[in-house]
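*Asks:* All I have is the shape, not the residue letters:
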């Protein structure tokens, strides 16, 4: 993996990261969120919650933190946390560009974020990210690449991204949608002067949606670090929404459904970092138990039966309400 600080880590939780999508803004699509956050979701309330989570994650060995321009004030909250703890220099900070947050700190906006992969958006958002995170920004990813994304063919943008890589920032991309595997393979073919452009890929993979798995294995074999997002399927794999088969396995291992769901992802040999999207410290603690789960062949077979067709999975995800 391109990050020596992660490659040399030895704690059981070093392959678990903390994603800030659920706490960087008042509205998101995770199930159960109305119980996870305070009713009065002010900027200061979510800043305090984010810092509480970051403190707990760092104390328990987590060393990768993931934000995005569209995650409300997630970059700001993370930057404030880092500035208040100047002695912490062993974490990897990742963020993303390509979506603009447009909800203006509300939960009922018509559009919460707007996607644009143009070079002008890249330059604007890179400046915004650098203004907040400065040289603490280790990884900058294109947000939600799909097979038809212009970023796959925009040579001018590729050159600008290569310049960023030349400045020491790792360049990566994330994917979404039912054709993630196609997007991953298309991105692997992107080169600048014969050199592959991307060094990381972040994709959705969980007990319900496994279609990107073979392509992510190819990316790993090509030398990219694979970061897995939405391992909890936006709350569909957590209590009280978890499928019966997952609940049964969780009872057998005496841990939460969330720990089992994340353990299923962690056991993939190509998974470099698996993100927790916890919104509370107890959720985070439960998520981190995934590092200790050992699943039997029988349990794995029962969990494998949960897989959905990609189109159906993403259609259901698109119907989840922002709240």
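*Replies:* Yes, it's here. The shown structure was predicted, so the numbers you read here are calculated from the model rather than taken from an experiment.
*Asks:* going forward, measure contacts between C-alpha atoms and count neighbours the same way
*Replies:* OK.
*Asks:* Residue 258 is in contact with residue 287, isn't it?
*Replies:* Yes. Contact criterion CA atoms under 8 Å: residue 258 and residue 287 qualify, at 5.8 Å.
*Asks:* Can I take it that residue 100 is in a helix?
*Replies:* No. Applying DSSP: H, G, I helix; E, B strand; the rest coil, one finds residue 100 to be strand, outside a helix.
*Asks:* so what's it up against?
*Replies:* Counting by CA atoms under 8 Å, 6 or more residues apart in numbering, residue 100 touches 69, 70, 113, 114, 115, 116.
*Asks:* what's the first-to-last distance across stretch 137-148?
*Replies:* 28 Å (CA to CA, to the nearest Å).
*Asks:* And it, what's buried?
*Replies:* Neighbour-count burial for stretch 137-148, counted by 16 or more other CA atoms under 10 Å, picks out 137, 138, 139, 140, 141, 142, 143, 144, 145, 146, 147.
*Asks:* Quick check: closest non-adjacent residue to the first one.
*Replies:* For residue 137, the nearest residue in space outside its immediate sequence neighbours is residue 93; the separation is 5.4 Å by CA to CA, 6 or more residues apart in numbering.
*Asks:* buried residues in stretch 78-87?
*Replies:* Across stretch 78-87, burial judged by 16+ other CA under 10 Å covers 78, 79, 81, 82.
*Asks:* this is the comparison structure:
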């Protein structure tokens, strides 16, 4: 397991990873992107921004970097950064397949990504990822599995994934939607030749959306590494958008709403890696303060009131504009 190298790390930020969804393409659903990225979102500008973020993250102890085929040029940017820094050999590199980027480097496309969990999509995207990341790829995940995903029942696909695992690539899956817990439990039951197929799970969990927690605990107990995405709820838990209750608790800690929101996730006993989705070095530095946030029982009890009904949360997320 590539994450074993993180298990023995002692830096406070080693269990915070950097996800590249917000910087690998010009359009995304995170709040505040106009201010974060400005008007110049050319390929070269975002390439430079991504490399600067990766440099800042690595310098501050971050050792997991997360991309996807559908994150625009995220794999390309990450591959270029790794190639220019051959001494960086202690990081874990993850990517995902199952969505195709279709926005053609625009922010106003009718569709920004198209989902396809077929064997044919896997074969195509696995080759594309291999061309860019080669043997630097540690983890390959099915992108956004839901309970009705054919990836849960396609035996031919399972055989392909098992082949990748036999060649040294850890195989995992991510989840999205109000039925994440059902998808996680279904994936835990997938086996090849009597052995569990998946070694990692990446799911949305944050102060607003906690419904996957019991299933993620089960995954952890089954030996999977749990990666948490969207700990900031696509910016809803960051200033200036954060609920007043979160702002109040953050003021008590002397740190940002983002640090408190990510600290809530880090303190769960099953979270192996928690992703920052920072778009700027300033955001990243603030996010990394989560590693030192100390919340007392009263603060934790008050923050528990932020939890939303899962359907409400995912309906809100689906309504966020790409910009």
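*Replies:* Looks like it arrived, so ask away. Bear in mind that the values here come from a model prediction, so they are computed numbers and not experimental data.
*Asks:* related to what we said a few turns ago, and the residue nearest to residue 137 of the first structure, how close does it get to residue 65 of the first structure?
*Replies:* Counting by CA to CA, the gap from residue 93 of the first structure to residue 65 of the first structure is 5 Å.
*Asks:* Quick check, central residue of the first structure?
*Replies:* The centre of the first structure sits closest to residue 229, judged by CA atoms, centre = their mean, with a distance of 3.9 Å.
*Asks:* all strands in the first structure, in order from the N-terminus.
*Replies:* Listed in chain order, the strands of the first structure (DSSP state E) span 16-19, 64-66, 92-97, 99-101, 113-115, 139-145, 170-175, 191-192, 195-196, 200-204, 225-229, 273-276.
*Asks:* Throw these into CSV and include distance to residue 307 of the first structure, thanks.
*Replies:* CSV is the format used below for the strands of the first structure (distance: least, CA to CA, whole Å):
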stretch, distance to residue 307 of the first structure
strand 16-19, 23
strand 64-66, 26
strand 92-97, 28
strand 99-101, 29
strand 113-115, 29
strand 139-145, 22
strand 170-175, 19
strand 191-192, 34
strand 195-196, 32
strand 200-204, 13
strand 225-229, 16
strand 273-276, 19
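*Asks:* pretty sure the residue nearest to residue 137 of the first structure is touching residue 64, no?
*Replies:* Yes. The pair residue 93 of the first structure and residue 64 qualifies as a contact (CA under 8 Å) at a distance of 6.1 Å.
*Asks:* Compute the first-to-last residue distance for stretch 207-221 of the first structure.
*Replies:* 22 Å.
*Asks:* do stretch 145-157 of the second structure as well
*Replies:* 14 Å.
*Asks:* With stretch 101-118 of the first structure instead?
*Replies:* 16 Å.
*Asks:* and it, which stretch of the second structure?
*Replies:* With TM-score structural alignment applied, stretch 101-118 of the first structure matches the range 101-118 in the second structure.
*Asks:* Now tell me what touches the matching stretch from outside.
*Replies:* For stretch 101-118 of the second structure, contacts defined as CA under 8 Å, 6+ apart pick out 25-28, 69-72, 98-100, 142, 149-151, 157, 322-323.
*Asks:* and if you look at stretch 171-187 of the second structure?
*Replies:* By CA under 8 Å, 6+ apart, the surrounding residues in contact with stretch 171-187 of the second structure are 139-147, 152, 161-162, 164-165, 197-204, 211-216, 219, 310-311, 313-314.
*Asks:* please redo it, this time with the cut-off set to 7 Å
*Replies:* 139-147, 152, 161, 165, 198-204, 212, 215, 310-311, 314 (CA atoms under 7 Å, 6 or more residues apart in numbering).
*Asks:* Helices of the stretch 151-300 of the second structure, start to end?
*Replies:* Here the stretch 151-300 of the second structure has its helices, by DSSP state H, counting those that start in this stretch, at 155-166, 180-188, 213-221, 244-253, 257-266, 281-288, 297-303.
*Asks:* Residue 230 of the second structure touches residue 207, doesn't it?
*Replies:* No. Contact status for residue 230 of the second structure versus residue 207: not in contact, 10.2 Å apart, counting by CA atoms under 7 Å.
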